[in-house]
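K.L.:
Turn this into a model:
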Amino acid sequence: MPYLASIIIPTLLSNEQYLANCLLSLNQSALGKHFSAKKIQVLVVFNTDRQQFAKAQAELKNMLNKTSANQQFTIDYLCLEQNLGFTGAVNAGIEQAKSQHIILLNDDTEVDKNWLKELLLKQEVTGAEMVASKIYLSDKKTLDSQGFAFAWRGKAEALDENLKCSLSDKKDYWSNNPDLLPKNKLQEPFGPDAAAALYTKNLFEKVGLLESDFFAYLEDVDLALRARQAGMSCVLAEKAVVYHHKHATTSKQQKSFKNKQDLQNWWKIIMRRYNFKIWKKFAGLILIERGRNLKGYLNSL
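P.N.:
Just a heads-up that it's a prediction; the model follows:
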């Protein structure tokens, strides 16, 4: 593979300045001596029409030309000519990726200069197929995610500073039920937040791409579950820091859409990934949680 890593950035151009800041922060990355001879592929995937794409591409190239270019990075732009969602954009990027390390990055993030180096070092040292970033909100103080936890009722939560969450002591918590997964490492996190995550190419070759019909939301939970069921593991890169402008403004319509996606996609996860043993053990909790999803969606209408 000609590149050390392929960074895939899906965008709807909801805020072009956020995307510009994301690329500028990547341009300032310091890979250190260990990776000094390596090249990085950046793929910006546009869920927009050709006209929007051409305008934004020209503006971004002009902006980057005014800065001192990081010679280790090659930036390519891909237009899908329609909105295929987060999953469609990421899958298109993976198909164009030319490395063994696939990194997903939201367009409304900014990365610490050592973020990429720390992600890659953690993967190299541990051999884990999934690596989570340490994600803060844009105030650079509030921890947003260190990867997520998972409970078989069909619920995922971000992990706090101590790698704990409200699900940790529940009977259906994933690590409290080692019999439901192959014998692999039970350390946290269960999976990485796809806003800033590393996956190996081998993972996608074994378990497949993101489920395209998810469109957006919970695709990272589904992918992590498939990987865990295939015996793979996840680790946290504690020094791989990202800042996320998460849900800076959320309209009623956007909230309703998210709740609808949560309702639909949890059912997809459960029906596609759960065997009889899981249903027998936690059917009551699963159905109660789906009722909560439905109530949340109806209340957002």
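
K.L.:
alpha carbons only for contacts and neighbour counts from here, please
P.N.:
Will do.

K.L.:
show me the contacts for the closest residue to residue 49 other than its chain neighbours.
P.N.:
Spatial nearest neighbour of residue 49, chain neighbours left out: residue 81 (4.1 Å); criterion: C-alpha to C-alpha, 6 or more residues apart in numbering. Residue 81 makes contact with 46-50, according to C-alpha atoms under 8 Å, 6 or more residues apart in numbering.

K.L.:
And this one, please, so the two structures can be compared:
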Amino acid sequence: MKTQTVAVVLVNWNGIVDTLRCLTSLQFLDNEKGIEIKIIVVDNASADASASVISAKFPNVELILEKKNLGFAGGSNVGIRAALSQGARYVWLLNNDTVVHRGALSLLRAMSDPSAGVAGSKIYFAAGHEYHRNRYRESERGNVIWYAGGIIDWKNMYASHRGVDEVDHGQFDTSEETQFITGCSMMVKREVFERVGLFDEKFYMYLEDVDFCLRAVEKGYTLLYVPQSIVWHKNAGSSSVGSELHQYYMTRNRLLVGMRYAPVRTKFALAREAIRFMVIGPSIGRKAVMDAVVGKWGKA
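P.N.:
Below is the predicted model of the structure:
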């Protein structure tokens, strides 16, 4: 049997503790026969000692050093290009603040479907990193769902995670098609990148995964949620949910996705909402809308 390569791509930015934890978990993966795993870490110009520590502790990991912060989209693209240039059959994108279950490579089984282009894991909040920490018993921590499939509300132009904040009781244990795969844990066939392209770096961070998935669907690929593949996520390691930075990118990038893919009625609604935001919205929201209007993309 010919060996096929799965390239795991992580983007690190001043997150050495999280990245080391993720890399450690990857060492214990149950591998599939005939599969070679290659790990690539793209360092987005970290100011800490990330590069030297990763090289020392994981000498077999390919480390790519960037001179500036390219964001998740740009940093991921650097790793994807490196993976494809080395013949990778599959690319598994992982947030650096994740820990993978040893069976997480079960994503590969979904890829045996010829129509499947992108597959994603069931993702839990890492214990203690839930949105509503006081809501859960101690025994439930680490079993609270962050992502169990992607839902796109086309009327209001919102992308959300199915099952978020729910304690897992097996309610999302069926592998099935979904509307988008989160870039937190996303496996992509080589041919999809070759036909669809890479992440759009206009987004910098947030919703680049939704945009990529929608382009893949336009090319005829299906997106599969694979609950047998389990990952834990600390959530918002680079920009906290609710922060001005998070609000800026979500506001601006939501307009970009909506104007590309939403029905005409929704586009008109988004335009009205943007005008209203410019009048009564917070200053960071007004900046996000204005940047979208004038076409200022990438890093804020």
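
K.L.:
about what we covered before: give the equivalent position in structure 2 for the residue nearest to residue 49 of structure 1.
P.N.:
With the correspondence set by TM-score structural alignment, residue 81 of structure 1 lines up against residue 67 in structure 2.

K.L.:
any idea which of the contacts of residue 81 of structure 1 is closest to residue 123 of structure 1?
P.N.:
Ranked by distance to residue 123 of structure 1 (C-alpha to C-alpha), these are led by residue 46 at 28.1 Å.

K.L.:
do you know how far the aligned residue in structure 2 for the closest one is from residue 264 of structure 2?
P.N.:
Aligning on TM-score structural alignment places residue 46 of structure 1 opposite residue 43 in structure 2. Look at residue 43 of structure 2 and residue 264 of structure 2: by C-alpha to C-alpha, to the nearest Å, they are 40 Å apart.

K.L.:
quick one: which of the two has more around it?
P.N.:
residue 43 (27 against 11; other C-alpha atoms under 10 Å).

K.L.:
I'd guessed that one sits against residue 63; true?
P.N.:
Yes - the criterion here is C-alpha atoms under 8 Å, and residue 43 of structure 2 meets it with residue 63 at 7.2 Å.

K.L.:
Touching both of those two, which residues are there?
P.N.:
Counting by C-alpha under 8 Å, 6+ apart, the residues touching both residue 43 of structure 2 and residue 63 are residue 51.

K.L.:
If any of the contacts of residue 81 of structure 1 are buried, put those into a ChimeraX selection.
P.N.:
Burial among the contacts of residue 81 of structure 1 is assessed by 16 or more other C-alpha atoms under 10 Å; the matching ChimeraX selection reads:
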select :46,47,48
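
K.L.:
Can you name every helix or strand that the helix or strand residue 298 of structure 1 falls within contacts?
P.N.:
Remark: residue 298 of structure 1 resides in helix 276-299, with elements defined by DSSP states H and E. Under the contact criterion of 3 or more C-alpha pairs under 8 Å, 6 or more residues apart in numbering; DSSP states H and E, helix 276-299 of structure 1 touches helix 252-273.

K.L.:
related to what we said a few turns ago, so the residue nearest to residue 49 of structure 1 versus residue 97 of structure 1, what's the distance?
P.N.:
19 Å.

K.L.:
How about residue 153 of structure 1?
P.N.:
35 Å.

K.L.:
So between the two, which is more surrounded?
P.N.:
For residue 153 of structure 1 versus residue 97, the count of surrounding residues by other C-alpha under 10 Å is larger for residue 153: 25 against 22.

K.L.:
for the nearest residue to the more buried one once chain neighbours are set aside, what are its contacts?
P.N.:
Among residues not flanking residue 153 of structure 1 along the chain, residue 286 sits closest, at 4.2 Å (C-alpha to C-alpha, 6+ apart). Contacts for residue 286 of structure 1 (C-alpha under 8 Å, 6+ apart) come out as 152-154, 279.
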